[in-house]
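1. sequence first, then the predicted structure, then my questions.
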Amino acid sequence: MAAVAWCACGSAQSLKTGDKVPDFTLPDQNGQPFALHDYIGKKYLVIYFYPKDESPVCTKEACSFRDNYDAFTKKGAMVIGINGGSVSSHHAFQQNHQLPFILLSDSANKVLKLFGVKGSFGLTGRETFVVDLGGKIVYTFSSMLKGTKHEEEALAHIPGNP
């Protein structure tokens, strides 16, 4: 199991509604590069940062996104999970819980810092960003302990029928 990366992200300002989402490329759970710019304009994006694969709250959060994944796809949205875990940890997490969405490895916490996600309780932060077709952030939600609320809040802020 991968270690949790501590994030002292206080130096970066947290992104907020109306900000343009920063572009980045990270390896996915299969080690393949995922470039955000390839998806801007094609789908709404739900980008969620979470502290650790297989931890109780993170697992509930991921499974909540999994259980409602069809509602996201029907609205034309793509779900992307990001944390500092390794590619192999993400692959095992995805397989173990049959997660149908992409998990990205941000081992140096560079993207977490770009988004200004704050850490707490000695863990990296738990924050969700909804990005529209124009690449603008239309909603953010942050809660360390209410993991399943992230999916609910994100889905409610994507236009269209579920």
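-> Sure thing, it's come through. Not measured: the values here are computed from a predicted model. Numbers count the residues shown, from 1 in each chain.
2. for the rest of this, base every contact and every neighbour count on C-alpha atoms.
-> Noted.
3. sec struct for residue 82, please.
-> Three-state assignment for residue 82 (DSSP: H, G, I helix; E, B strand; the rest coil): strand.
4. separation between it and residue 95?
-> Residue 82 sits at a distance of 16 Å from residue 95 (criterion: CA to CA, to the nearest Å).
5. and the two? Which one has more around it.
-> When residue 82 and residue 95 are compared for neighbours, residue 82 comes out ahead with 27 against 12, by other CA atoms under 10 Å.
6. in this structure the more buried one contacts residue 34, no?
-> No - proximity of residue 82 to residue 34 does not meet the contact threshold set by CA atoms under 8 Å, at 11.4 Å.
7. how many neighbours does residue 156 have?
-> If you count neighbours by other CA under 10 Å, residue 156 ends up with 12.
8. in a helix, residue 65, correct?
-> Yes - membership of residue 65 in a helix is supported by three-state DSSP.
9. quick one, what contacts it?
-> Residue 65 makes contact with 79, 148, 151, according to CA atoms under 8 Å, 6 or more residues apart in numbering.
10. out of those residues, which are inside helices?
-> Among the contacts of residue 65, the subset assigned to helices under DSSP state H consists of 148, 151.
11. try this one next to it:
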Amino acid sequence: MSLTSALVINAVVLAAVLGSDLGHRRFDSRSVRRSLIICAAVAAYFVRDFYTSGTGLVVQITGVAAGVLVGLLAVSLMKVTRHPDDTVHTYAGAAYATVWVGMSVLRSLISIGLTYWFGTAVGTWLVEQGAAPAQITGIITNFFVFMAVTAIITRSLAIRARAAALPATRAFTG
């Protein structure tokens, strides 16, 4: 993956998440579908190989684990409520945005570092761990994509779980 591609992933994920979550928002099946469409598009465009064993698999799992942690942290900073009409609404403010901006900046800095400062050292380490030299770019790409996609999916699932735990509202019959 090129540095430009990595920065594009970061920008798309950040814009999609902040654009759909910041402020007071209704959460419904469209919200989940939109997230899944973004994830599918990013994965389809950037993931060329899926590693089912060895170092590639370990790195992919690490990306998934990091994404789960980021998604859960972000959702913990979001308010989820059920309105009298039984719709679920979320509120995300500055703390929520800070998590996503922080993740995006960190991924961007790592991508820049891999391109200009420590890419050879990481590549050498991956080869020492059993990766073929031809796999290195794909393994690193998958780490970033899986982390971003998993963070978005975790966010959606966690909001849904929190909404399901809310008590149902009673209809006003005046």
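-> Ah, there it is. Keep in mind the model is a prediction, meaning the values are calculated, not measured.
12. fetch the TM-score of the aligned pair.
-> The TM-score (TM-score structural alignment, normalised by the length of the first structure) is 0.24; 65 aligned residues with a CA RMSD of 5.3 Å.
13. which helix or strand contains residue 138 of the first structure?
-> Secondary structure assigned from DSSP states H and E places residue 138 of the first structure in strand 137-142.
14. for residue 113 of the first structure, same thing?
-> Element membership of residue 113 of the first structure, judged by DSSP H and E, is helix 110-115.
15. for the one helix or strand residue 16 of the second structure maps to, name the packing helices and strands.
-> With secondary structure defined by DSSP H and E, residue 16 of the second structure is part of helix 3-21. Using 3 or more CA pairs under 8 Å, 6 or more residues apart in numbering; DSSP states H and E as the contact criterion, the elements in contact with helix 3-21 of the second structure are helix 29-46, strand 88-92, helix 94-116, helix 136-165.
16. angle of the shortest one against helix 3-21?
-> If I follow you right, that is strand 88-92 of the second structure. 120 degrees (axes from the mean of the first three to the mean of the last three CA atoms, to 10 degrees).
17. again with the last one
-> Put simply, helix 136-165 of the second structure runs at 10 degrees to helix 3-21, going by the same axes, to 10 degrees.
18. flag every buried residue along helix 136-165 of the second structure.
-> 136, 138-160, 163 (16 or more other CA atoms under 10 Å).
19. one more: the third one?
-> By neighbour count with 16+ other CA under 10 Å, helix 94-116 of the second structure contains the buried residues 96-97, 99-101, 103-105, 107-108, 110-112, 114.
20. quick check: next helix or strand after it?
-> Sequence-wise, the next helix or strand beyond helix 94-116 of the second structure is helix 119-128, with elements assigned using DSSP H and E.
21. by contact count, what packs against that following helix?
-> Helix 119-128 of the second structure sits against helix 94-116, helix 136-165, with contacts defined as 3+ CA pairs under 8 Å, 6+ apart.
22. make JSON lines out of those helices and add distance to residue 19 of the second structure.
-> Written out in JSON lines, the entries for those read as follows (distance: least, CA to CA, whole Å):
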{"stretch": "helix 94-116", "distance to residue 19 of the second structure": "10"}
{"stretch": "helix 136-165", "distance to residue 19 of the second structure": "13"}
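23. among these, which comes closest to residue 23 of the second structure?
-> Closest approach to residue 23 of the second structure among those (CA to CA): helix 94-116, 9.2 Å.
24. the closest one to helix 3-21, inter-axis angle?
-> Between the axis of helix 94-116 of the second structure and that of helix 3-21 there is an angle of 170 degrees, by the same axes, to 10 degrees.
25. for the helix or strand hosting residue 81 of the second structure, buried residues please.
-> Here residue 81 of the second structure, judged by DSSP H and E, is contained in strand 79-82. Residues 80-82 are the ones in strand 79-82 of the second structure that count as buried (16+ other CA under 10 Å).
26. nearest to residue 128 of the second structure among those residues?
-> Using CA to CA, the shortest approach to residue 128 of the second structure within these belongs to residue 80, at 45.9 Å.
27. mind listing what the spatially closest residue to that closest one that is not a sequence neighbour touches?
-> Closest residue to residue 80 of the second structure in three dimensions, ignoring its sequence neighbours and counting by CA to CA, 6 or more residues apart in numbering: residue 90, at 4.5 Å. Applying CA under 8 Å, 6+ apart, one finds that residue 90 of the second structure lies in contact with 21, 23-27, 78-81.
28. please identify which of these is nearest to residue 45 of the second structure.
-> residue 21 (23.9 Å).
29. now do the same contact list for the closest one.
-> When contacts are counted by CA under 8 Å, 6+ apart, residue 21 of the second structure is found next to 90-92.
30. from residue 17 of the second structure, how far off is residue 92 of the second structure?
-> Summarising the geometry, the distance separating residue 92 of the second structure from residue 17 of the second structure, computed by CA to CA, is 11 Å.
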